[in-house]
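Asker: Sequence plus predicted model, see below.
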Amino acid sequence: MNHLEGKIVVITGASSGIGAATATALSAHGATIVAAARNQDRLDALVGEIHKAGGTAASRVTDVTDIDDVRALAEFAVGTYGTIDVLVNNAGLMLFSSWKDLAFEDWGRMIDTNIRGYLNSIHAVLPIMLEQKSGHILNMASVAGHQIGESAGVYSATKFFVRAITESMRKELGVHHGIRASTISPGVIDTGWADKVGDPAGREAAKELNNLAITSEAVADATVYALNQPANTTVNDLVISPTRQDW
């Protein structure tokens, strides 16, 4: 049975990688997509592809680190489609560096996006879900939120945070309000993130990891599985990683 038909799904970080693949996959299952990211051209291309395939989608340029911008995204979704059934909290940064590099700017960027950005999005959609007494918040986590690798201390910390708040939401919002909370924890995915690493040594390490990476579509399929469950079933944390990844 398809439980996604007609659901209104807001996806952050939707312009590329996991977000774009997830938008496409959910649309193919009958969901209506509200795609959010900072790149208008990529959002337009994504919405165009969804429409071409017979789906329904709209987009809004959004910076998840700006609470007013995220509130406006939620208002846009409700104004366009009437409600929000699902939030896929996906916008994120993974920047590698050693502690000795003192990569303070990279630390701040990850904290702003991976922590504050997730909280901003939850804050914006939760009142809607509480009022309708239903909803599903899926936070994109990482295997780095299960164990810590070299040069990934701050990134791992942000993903441990994501897992912690999701489990808290599951116990509070799920048990008492019927609002489900899930995480997907991907392993190494080739989404072009390696090119965003500012530290040269970290960038090389990231490119090495990409040699064994799986695709964004594989993570999108896992996301569809987690979201396409009956209301009495919650996928708490689904880990998906390359077969040859040894951590």
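Answerer: Happy to help now that I have it.

Asker: CA atoms for contacts and neighbours, from now on please.
Answerer: OK.

Asker: Which elements pack onto the strand or helix carrying Y155?
Answerer: Assignment of secondary structure by DSSP states H and E places Y155 within helix 153-169. Packing partners of helix 153-169 (3 or more C-alpha pairs under 8 Å, 6 or more residues apart in numbering; DSSP states H and E): helix 104-110, strand 135-140, strand 179-186.

Asker: let's bring in a second one:
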Amino acid sequence: MNNKEQVIVITGASSGIGEATAHKLAGHGFKVVLTARRMEKLKEIKDTITSNGGEALAIAADVTKVEELHEVVRKTKSKFGKVTGWINNAGLMPLSFVEKLKTDEWNTMVDVNIKGVLNGIEAVLPSLIDNHGGNIINISSSAAHRFFPGGAVYCATKSAVMMLSEGLRQELAPKYGINVTSIEPGATSTELMDTITDEDILEKLSSMKEMTMLEAEDIAEAIYYTLSQPKRVNVNNLYILPSEQQ
């Protein structure tokens, strides 16, 4: 499919990987739909894209509220006539040691990192089936492959996203031509660590500041690669680490 024919919805588009992906795709002719809770930030990104000649739509939505994601699909189709891809990027990483019982943070991670992905799939899947094709890209993490201290719940959520992606691929790609990809980044310089409240974890992570981490643009490049493949090609998993990460 020609880039100009693609209409891609990006959740968590107000910063980090989502924002970088929006700029990357729009710069290559994709129509992008930006969604997150921070409408003011979304509007700034949209305005930058349109001022550079791209096409973008900004819609405020919370991924934990499935009806809001259905509304994103409705507004996208009203504006662009269709939706051809969905990037489940919204996520949280409030790491903590289990013994501290930060159960509110556990539940929030489950709601955003797992249920938010499922809500996105529920909202977009009927449209992709009607299209007889499209892409679902789920942002998992290297944490789906390896446990690290304080990551028990976070790693579990990202492992769920990775396995969900494979299940979706097996069910949807052969029958409907819907390609499904799990993107699994290692340490990336984004706002993700801003949600950590466990001081012991923050102390342990301080050593990571000495490592050259991935940039959001590196993940955006991987997403662009995935969406640029012919329909016959399904990129199952992209596991991306900083060169210095062990």
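Answerer: Right, received. Where do you want to start? Quick caveat: nothing in here was measured; it's all calculated off a predicted structure.

Asker: excluding its backbone neighbours, what's nearest N210 of the first structure?
Answerer: The shortest distance from N210 of the first structure to any residue that is not its chain neighbour, by C-alpha to C-alpha, 6 or more residues apart in numbering, is 5.7 Å, and that residue is D190.

Asker: go on, F76 of the first structure?
Answerer: Of all residues not flanking F76 of the first structure in the chain, R60 sits nearest, at 7.8 Å (C-alpha to C-alpha, 6+ apart).

Asker: Count residues in the vicinity of E191 of the second structure, would you?
Answerer: For E191 of the second structure, the count of nearby residues is 12 (other C-alpha atoms under 10 Å).

Asker: Surely it and G18 touch.
Answerer: No - applying C-alpha atoms under 8 Å as the test, E191 of the second structure and G18 come out as separate, 11.2 Å apart.

Asker: what residues are up against the residue nearest the centre of the first structure?
Answerer: Among the residues of the first structure, the one closest to the centroid is N90, at 1.5 Å (C-alpha atoms, centre = their mean). Taking C-alpha atoms under 8 Å, 6 or more residues apart in numbering as the definition of contact, the neighbours of N90 of the first structure are 11-14, 18-19, 139-140.

Asker: ok, how many other residues are close to the residue nearest to N210 of the first structure?
Answerer: Using other C-alpha under 10 Å as the criterion, the residues surrounding D190 of the first structure number 19.

Asker: repeat for C155 of the second structure
Answerer: Quick note: C155 of the second structure (other C-alpha under 10 Å) scores 23 neighbours.

Asker: Any figure for the gap between it and S140 of the second structure?
Answerer: Distance from C155 of the second structure to S140 of the second structure, counting by C-alpha to C-alpha, to the nearest Å: 9 Å.

Asker: hang on, the earlier thing: which element follows the helix holding Y155 of the first structure toward the C-terminus?
Answerer: Proceeding N to C from helix 153-169 of the first structure, the next assigned helix or strand is helix 175-177, under DSSP H and E.

Asker: which residues are in contact with that next one?
Answerer: Surrounding helix 175-177 of the first structure, the residues in contact under the criterion C-alpha under 8 Å, 6+ apart are 130, 133-134.

Asker: One more: stretch 206-221 of the first structure?
Answerer: Applying C-alpha under 8 Å, 6+ apart, the contact partners of stretch 206-221 of the first structure are 17-19, 21-22, 25, 96, 184, 186-191, 194, 197, 240-242, 244-245.

Asker: Tell me the buried residues in that stretch?
Answerer: Within stretch 206-221 of the first structure, the residues that count as buried by 16 or more other C-alpha atoms under 10 Å are 206-207, 210, 212-220.

Asker: Just give me the closest of the residues you listed to H3 of the first structure.
Answerer: Nearest to H3 of the first structure among these: A220, at 16.0 Å, using C-alpha to C-alpha.
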